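>>> coordinates only, sequence not included:
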């Protein structure tokens, strides 16, 4: 009995405490250094609330009561949710409600205009009257300082992102409201796809209260997160179909090529190298079919990527210092995944794969700031390690999301 008592863990695991302390210090340091740098040179970081892209502006809004109520219910009933017969649809609808309520803290007017500014995708939608011609001439308009240069977000992404919003417009769902709602509806699919891929329903409440939902509603990257998660799940069941979806992801964002580690985690079959090899082959066939379809229609992914690297340094990407963002990006990540995400980091193939993708993105130098939205497709998978955490950690997740959304007026 004595030996058993001595061996019983007391409080959180020591490594978990260390991770939380490091994450807290990282966020504090990034915030303090960001404040000092902005006070001395406001045009350097180009992020007034660094390490987050937004402005310090404490506020409440019509979404505040709903967000607090949803958080309370998920914390109280989260463990029951994971065991419910209809756990996945309930979790999906709750995630949509949570994300929308967070967006409404900033108000409806801001929500419906987030994707309509002159830097965003919807700004270019009316000019796309001939899709084949647009694809054929897409790369020529990537570089800046031309009369017909694409707006910032369109130029920084492959044409699939613009095509998505063009398609919405063509079916009668044009405008900022429909686009923002679409991003939330698609982004929330990650809450369903990840438990299906990992076969761990216990992560559901943590995915529902994902602090990154602050940036899912509404940003195109939130939509990318949902599509990518569905693609990874499909790889575990139907590799060819999953490959097609992930091939489409390559044309939503160049950075989603870094989904490769997560794709391998999904395709891997322990002790069955032959099976794994065949699955990889089917997945590659699906992805290459999408790449080939775009190439036939005039857009070659590698040409676009090379031009985007040049475009990146034609704007604020050239101004923002790597010495700060190389580590401040990770502080932003800590806020996105929340304390539970940090505590749940462990030697799990999904967590490791997501970590590899994030590290590669950070070291590339092409992710300086705004990673709280750009890294959403990778960051959400870090919550795969939260299954064994209790409701205290759900409370911490909710508090993190609510604090960020009420203290900072984020750009997304």
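Received the coordinates, thanks. Small disclaimer: the values here were computed from a predicted structure and weren't measured. Numbering: from 1, shown residues only.
>>> contacts, neighbours, all on C-alpha from now
OK.
>>> What is the neighbour count of residue 333?
25 (other CA atoms under 10 Å).
>>> Am I right that it is in contact with residue 377?
No - between residue 333 and residue 377 there is no contact under CA atoms under 8 Å: 11.9 Å.
>>> list the contacts for the residue nearest to residue 76 when sequence neighbours are not counted?
Distances taken as CA to CA, 6 or more residues apart in numbering put residue 391 closest to residue 76, at 7.5 Å, once the chain neighbours are dropped. Neighbouring residues of residue 391 by CA atoms under 8 Å, 6 or more residues apart in numbering: 75-76, 78-79.
>>> Got a quick ChimeraX command for the buried subset of the residues you listed?
Buried members of the contacts of residue 391 can be picked out in ChimeraX with the line below, counting by 16 or more other CA atoms under 10 Å:
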select :75,78,79
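>>> Is it possible to get JSON lines of the contacts of residue 391 that adds distance to residue 300?
Output for those, formatted as JSON lines (distance: CA to CA, whole Å):
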{"residue": "75", "distance to residue 300": "47"}
{"residue": "76", "distance to residue 300": "50"}
{"residue": "78", "distance to residue 300": "46"}
{"residue": "79", "distance to residue 300": "47"}
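>>> Among the contacts of residue 391, which lie within helices?
Using DSSP state H, the members of these that fall in helices are 75-76, 78-79.
>>> ok, of those, which one's closest to residue 326?
Ranking the ones in helices among the contacts of residue 391 by separation from residue 326, with CA to CA as the measure, puts residue 75 on top at 33.8 Å.
>>> pretty sure residue 288 is in a helix, no?
Yes - for residue 288, which was evaluated using DSSP: H, G, I helix; E, B strand; the rest coil, the result is membership in a helix.
>>> show me what contacts the residue nearest to residue 189 when sequence neighbours are not counted?
Once flanking residues are discounted, residue 189 sits nearest to residue 226: 5.0 Å by CA to CA, 6+ apart. When the contact criterion is CA under 8 Å, 6+ apart, the partners of residue 226 are 186-190, 377.
>>> Okay, and which of those residues map to strands?
Cross-referencing these with the strands (criterion: DSSP state E) gives no overlap at all.
>>> Mark which of those are buried, thanks.
Buried residues within the contacts of residue 226, defined by neighbour count using 16+ other CA under 10 Å: 186-190, 377.
>>> Of those residues, just say which sits nearest to residue 342.
Distances from the buried ones among the contacts of residue 226 to residue 342 were compared by CA to CA; the smallest belongs to residue 377, at 16.7 Å.
>>> for comparison:
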């Protein structure tokens, strides 16, 4: 396959700035409404557990050591990113994009300082690393994991450990076992994996025959405002794992030979492991289904299913049954802060919170995709639709009341795809808008993640 972009005639041609700005203004109105109603609920004594509705954050203007690096990175990507994405050979482009995304994400985290912005994010008494010292035997932890999910017992897992399947906790335990324990190493690991999601999305798009779209969207993936929460939250890592699972399946489905079979198998292993990172990521299964439906590559689908089945079999044999954990989590969720978070507010305010993670360029891109459904090739269009469907299902389920600016990151990274429809001469400005939003959030607010 050529390393040069293939052109799609309908991509990025029509100006349409007026309707784009109208869509951005409409979403801004939704954000303002969510903020006003949220503050009203707080004043009325409804504890929605949001310090700055619709975000889990508090007002705290500040700068930090990451500020100058973030500003320079944003400027360089906005000015030079589109040109480099169009001209660079494919593999160097992917490496450069991952590097830029890592710098962008880490510099945003360092606006809050090394200790508060990186080390402390995963070490609080509600987070994963707090429970790592409790683990003597890894197999013993997996065998008895479900016994400690419910919080109405003397010995139970911390909030984030118990609210997720053991896959994510297992990763942090293994990092600790190989000498990479502590918040600093864990935080950097999360940033490295989470920042690679934009590259994985591009790989999937190119494998499905949409290289031009992949190249045009890469700078938007790098400067995704959701990087504020990728650095440092485990959900950012989830985004990377899911994206690479889909990308490897796409590679396996569109190529032939042992390497293709291997890619599909590894993709299946990652997609199976995703189920043990977060219960809500079962909705991420819509993305690989799109790949299989588009390619009808049943051999690749079989290898992917085998990989996923191996993961499920391994966790089950170790003593953890996914459905038991899910039912226990539903119990603790019903008794948690979800009790006082009204569904009728969060069912729409969650979408306002998501707007902070995806930014105005994504809003404009989605507007264009909706106005001209055939403007995008089938692969990019269906992957975007699958991500949107996952978000809407999570939203109406009532299992995502607040904090979705991080929880929905695994789906949000796919919403940059319609940014490929933005006119070429406007791309720099839209990238600047993405960066300004992320910088404003990180410098004006103190986010929990």
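Arrived safely. Because the structure is a prediction, the values reported are computed rather than measured.
>>> Aligned against structure 2, show me the partner of the residue nearest to residue 189 of structure 1.
Alignment note (TM-score structural alignment): residue 226 of structure 1 maps to residue 240 of structure 2.
>>> Now do its match against residue 444 of structure 2, distance only.
Distance from residue 240 of structure 2 to residue 444 of structure 2, counting by CA to CA, to the nearest Å: 27 Å.
>>> so which of the buried ones among the contacts of residue 226 of structure 1 comes closest to residue 231 of structure 1?
residue 190 (9.9 Å).
>>> Please identify which helix or strand holds residue 134 of structure 1.
With elements taken from DSSP states H and E, the one containing residue 134 of structure 1 is helix 131-136.
>>> Comparing that helix with structure 2, how large is the average distance?
On superposition with structure 2, the mean distance recorded for helix 131-136 of structure 1 (mean CA distance after the TM-score superposition for structure 1) is 1.1 Å.
>>> Once aligned, what mean separation remains between the helix or strand that that helix is followed by and structure 2?
Per DSSP H and E, helix 131-136 of structure 1 leads on to helix 152-155 as the next helix or strand towards the C-terminus. For helix 152-155 of structure 1, the mean distance to aligned residues of structure 2 following superposition is 0.3 Å (mean CA distance after the TM-score superposition for structure 1).
>>> corresponding residues in structure 2 for helix 152-155 of structure 1?
Counting by TM-score structural alignment, helix 152-155 of structure 1 pairs with residues 159-162 of structure 2.
>>> does residue 12 of structure 1 sit in a helix, a strand or a coil?
Using three-state DSSP, the secondary structure recorded for residue 12 of structure 1 is coil.
>>> separation between residue 85 of structure 1 and residue 129 of structure 1?
Counting by CA to CA, the gap from residue 85 of structure 1 to residue 129 of structure 1 is 47 Å.
>>> if I look at residue 130 of structure 2, how far off is residue 166 of structure 2?
Note on residue 130 of structure 2: its distance to residue 166 of structure 2, by CA to CA, is 14 Å.
>>> Can you check which part of structure 2 the helix holding residue 134 of structure 1 sits on?
Residues 138-143 of structure 2 are matched to helix 131-136 of structure 1 when aligned by TM-score structural alignment.
>>> Need the contact partners of that stretch.
135, 166, 170, 173, 315, 318-320.
>>> so is the residue nearest to residue 189 of structure 1 in a helix, a strand, or just coil?
helix.
>>> which of residue 130 and residue 166 of structure 2 has more neighbours?
Counting neighbours by other CA under 10 Å for residue 130 of structure 2 and for residue 166 shows that residue 166 has the greater number, 22 against 18.
>>> and the spatially closest residue to that one that is not a sequence neighbour, how far is that from residue 97 of structure 2?
Distances taken as CA to CA, 6+ apart put residue 276 closest to residue 166 of structure 2, at 6.1 Å, once the chain neighbours are dropped. Taken as CA to CA, the spacing of residue 276 of structure 2 relative to residue 97 of structure 2 amounts to 28 Å.
>>> Kindly report the same for residue 333 of structure 2.
In this view, residue 333 of structure 2 and residue 97 of structure 2 are 38 Å apart by CA to CA.
>>> When these two are compared, which one has more neighbours?
Neighbour count, other CA under 10 Å: between residue 333 of structure 2 and residue 97, residue 97 has more, with 25 against 15.
>>> and the aligned partner of that one in structure 1, what helix or strand is that in?
Under the alignment (TM-score structural alignment), residue 97 of structure 2 pairs with residue 91 of structure 1. Applying DSSP H and E as the criterion places residue 91 of structure 1 in helix 87-104.
>>> Give the burial count for residue 73 of structure 1, as a bare number.
Residues contacting residue 73 of structure 1 under the criterion other CA under 10 Å number 11.
>>> That one maps to what in structure 2?
By TM-score structural alignment, residue 73 of structure 1 lines up with residue 76.
>>> ok, now residue 115 of structure 1?
Matched across to structure 2, residue 115 of structure 1 falls on residue 122, judged by TM-score structural alignment.
>>> what's near enough to touch its match?
Contacts of residue 122 of structure 2 (CA under 8 Å, 6+ apart): 128-130, 183, 186-187, 232-233.
>>> Could you measure from residue 197 of structure 1 over to residue 206 of structure 1?
Distance of residue 197 of structure 1 to residue 206 of structure 1, computed by CA to CA: 16 Å.
>>> between the two, who's got more neighbours?
Neighbours were tallied for residue 197 of structure 1 and for residue 206 using other CA under 10 Å; the higher tally belongs to residue 206 (31 against 21).
>>> For that one, give me its contacts.
Contacts were defined as CA under 8 Å, 6+ apart; by that measure residue 206 of structure 1 touches 340, 383, 386, 394, 397.
>>> Show me what the fourth one lines up with in structure 2.
The reference is to residue 394 of structure 1. Under the alignment by TM-score structural alignment, residue 394 of structure 1 pairs with residue 431 in structure 2.
>>> which ones are touching that match?
By CA under 8 Å, 6+ apart, the contact set of residue 431 of structure 2 is 77-78, 219-220, 223, 361.
>>> Please settle this for me: is the match of residue 73 of structure 1 part of a helix?
Yes - counting by three-state DSSP, residue 76 of structure 2 falls inside a helix.
>>> Distance of it relative to residue 188 of structure 2?
For residue 76 of structure 2, the distance to residue 188 of structure 2 under the criterion CA to CA works out to 23 Å.
>>> got it, and residue 394 of structure 2?
Distance of residue 394 of structure 2 to residue 188 of structure 2, computed by CA to CA: 28 Å.
>>> before we move on, what about residue 278 of structure 2?
For residue 278 of structure 2 relative to residue 188 of structure 2 (CA to CA), the value is 20 Å.
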